[in-house]
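> Coordinates only, no sequence provided:
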């Protein structure tokens, strides 16, 4: 591919050639979250052991402005906070990105208080084996995730991190802006350049544009199959995924992270998103590839039990053959095997 790529960096974009799309990256979605409770050191460690190239922490802030890894700032369904009587009075109702949530929220806890909680499985009915680990693992900090990645970056192997800023506009509105804190922490870890093993992702737009002026790290614009960015910086994700919309995204981002349905929904014919994004100089890292029948297209399900595992490797291979540049999966070992098999097949042709 000969197109030039706009790489976020400082106040001005840098142009570098897009590298050949021969080695798609495997991104461990919240760690090995198909096998361990998500966003725990145990989950991230298992994903690394399974060969993931990147581990993905979703980032929210504590009351004392420490980044921790949780899917949401609402920790009701991912920790045992409800079993802690000392925190019962902190249960509250908030409006976040236009939606009402009732529960417990990270911004109302100090890090020391969060460390007294333990993680629980978010999808216990889908992943009952994960629920067996409830109560065993702490809520990790970004610092601990960085340390884990660096610990395993040995012998020529590099393990990267792929953090997502969660609800950045909301956090800024309550006096906890994320951008400068995140850049400072990543700089302190020695990561600031496009070549460093870090991607920063967000569903919001202005958050990424602000980061574009602050760091040279690669930025990924997340997109869902419906709806629009919470910061209302674009009319819809669908508009952002058009050729003109993708050109606009390329002015501040390295790539996009679309819902996989935007590329191919179930067993339907694929869209033109891969070709359109590549034409704009963007990489594509779709989400999320899961092994349970519930999340697979009908042709790849095994049996009728919605939580039984189907043919995930075949689904991943479908998308690799469409030309994606990486993918998020809850089952890193299946993703690594599928990627390696597809790469070996391509070399043998």
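Cool, the structure landed. The structure presented is a predicted model; accordingly, all values stated were derived computationally and were not measured.
> make it CA atoms for all contacts and neighbour counts henceforth
Fine.
> Tell me which residues touch residue 277, please.
241, 243, 246, 256, 283-284 (Cα atoms under 8 Å, 6 or more residues apart in numbering).
> quick one: which of the residues you listed is nearest residue 111?
Ranked by distance to residue 111 (Cα to Cα), the contacts of residue 277 are led by residue 256 at 31.8 Å.
> let's bring in a second model and compare:
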């Protein structure tokens, strides 16, 4: 790959630790700078990124030793930070959601001007979703006809010390966890062309349950339960539920059903997990051996995928195109719910290339044996 892609990280909240742990073990990338609106966070984070320095946000976005800005800020800042970095000539990889709305997303893309733009989730590049994708592509369930995808939780305020942003625009169960499920569904079944939906919220306030601010009440500004039906361009129909209103559930995360069988897909918020197949006529499920995907992947593998494919002149997989389509699907679901009607999704995307199990044979470092699991 030649010289490593030099990375500056903006936003050093809870998720940054997972990224720094992974990136420190990956070939082809090097963390050089760290910045946060709270300088103390940056000073602490450099201990987990040998060779990196702490600096101000504005300095990092224009630094000569930063090729790519890893944007781990809160959702409300995603578009602004990305646009500023792109205008400074930096590639950008950001946390989900890509932006708060489609208008912001298009402004980011307009600023790219040939630069690479990537976006989480990259969990779909692991052996879990990729093995399921290969099973579908190999015809193990026949023609895909339907899917169900379910994320349920009582909400994040019980464990997160500063949970307010989960309940503001850009948050809620759909925008927080929906990208994992919808991105997986795009990889498995292709883009979405139209939706119907319903949404609501049971409470107007929530209370922080842990940390120094335990007992603090805050306002709920978004829908906390969203259910929708998605029609994929290939004809399959997905039933999607995302909720911060469910105390407990035994529902599977994702199932894909076809003319010749059904497939159980592991949690799309993880990189691995069991993929189980039940063909027509079988009386039990069979767990499939991993057959595709980056082995041993963790948060940040999408950055490596971008770096490797940028060097090779190929499209990277955790792409802005997919992220913008997922954002559009989420925005359209909420609009359909509030309008009480079915709506067309205005964007589409190409399904990213599948990840072979031994991608190293194609010039990609897939077997990350030194990376944390």
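Arrived safely, thanks for sending. Small disclaimer: the values here were computed from a predicted structure and weren't measured.
> TM-score for these two?
After superposition, the two chains reach a TM-score of 0.31 (TM-score structural alignment, normalised by the length of the first structure), with 167 aligned residues with a Cα RMSD of 6.1 Å.
> could I get the contacts of residue 277 of the first structure as JSON lines with distance to residue 317 of the first structure, secondary structure and neighbour count?
Listed next are these as JSON lines, based on distance: Cα to Cα, whole Å; DSSP: H, G, I helix; E, B strand; the rest coil; neighbours: other Cα atoms under 10 Å:
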{"residue": "241", "distance to residue 317 of the first structure": "23", "secondary structure": "coil", "neighbour count": "23"}
{"residue": "243", "distance to residue 317 of the first structure": "25", "secondary structure": "helix", "neighbour count": "17"}
{"residue": "246", "distance to residue 317 of the first structure": "25", "secondary structure": "helix", "neighbour count": "24"}
{"residue": "256", "distance to residue 317 of the first structure": "19", "secondary structure": "strand", "neighbour count": "25"}
{"residue": "283", "distance to residue 317 of the first structure": "17", "secondary structure": "strand", "neighbour count": "25"}
{"residue": "284", "distance to residue 317 of the first structure": "15", "secondary structure": "strand", "neighbour count": "26"}
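> Now distance to residue 95 of the first structure too, for the residues you listed, in TSV please.
Converted to TSV, the contacts of residue 277 of the first structure look like this (distance: Cα to Cα, whole Å):
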residue	distance to residue 95 of the first structure
241	28
243	34
246	30
256	27
283	34
284	32
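> just these now: which is nearest residue 313 of the first structure?
Comparing the contacts of residue 277 of the first structure against residue 313 of the first structure with Cα to Cα places residue 284 closest, at 18.6 Å.
> measure residue 61 of the second structure to residue 33 of the second structure for me?
10 Å (Cα to Cα, to the nearest Å).
> swap that for residue 147 of the second structure, please
Counting by Cα to Cα - residue 147 of the second structure and residue 33 of the second structure are separated by 42 Å.
> the more surrounded of those two?
When residue 147 of the second structure is set against residue 33 and neighbours are counted by other Cα atoms under 10 Å, the residue ahead is residue 33, at 27 against 23.
> wait, doesn't the more buried one sit right on residue 53?
Yes - taking Cα atoms under 8 Å as the definition, residue 33 of the second structure is a contact partner of residue 53 at 4.9 Å.
> before we move on, back to that, mutual contacts of residue 61 and residue 33 of the second structure, please.
Joint contacts of residue 61 of the second structure and residue 33 (Cα under 8 Å, 6+ apart) are residue 8.
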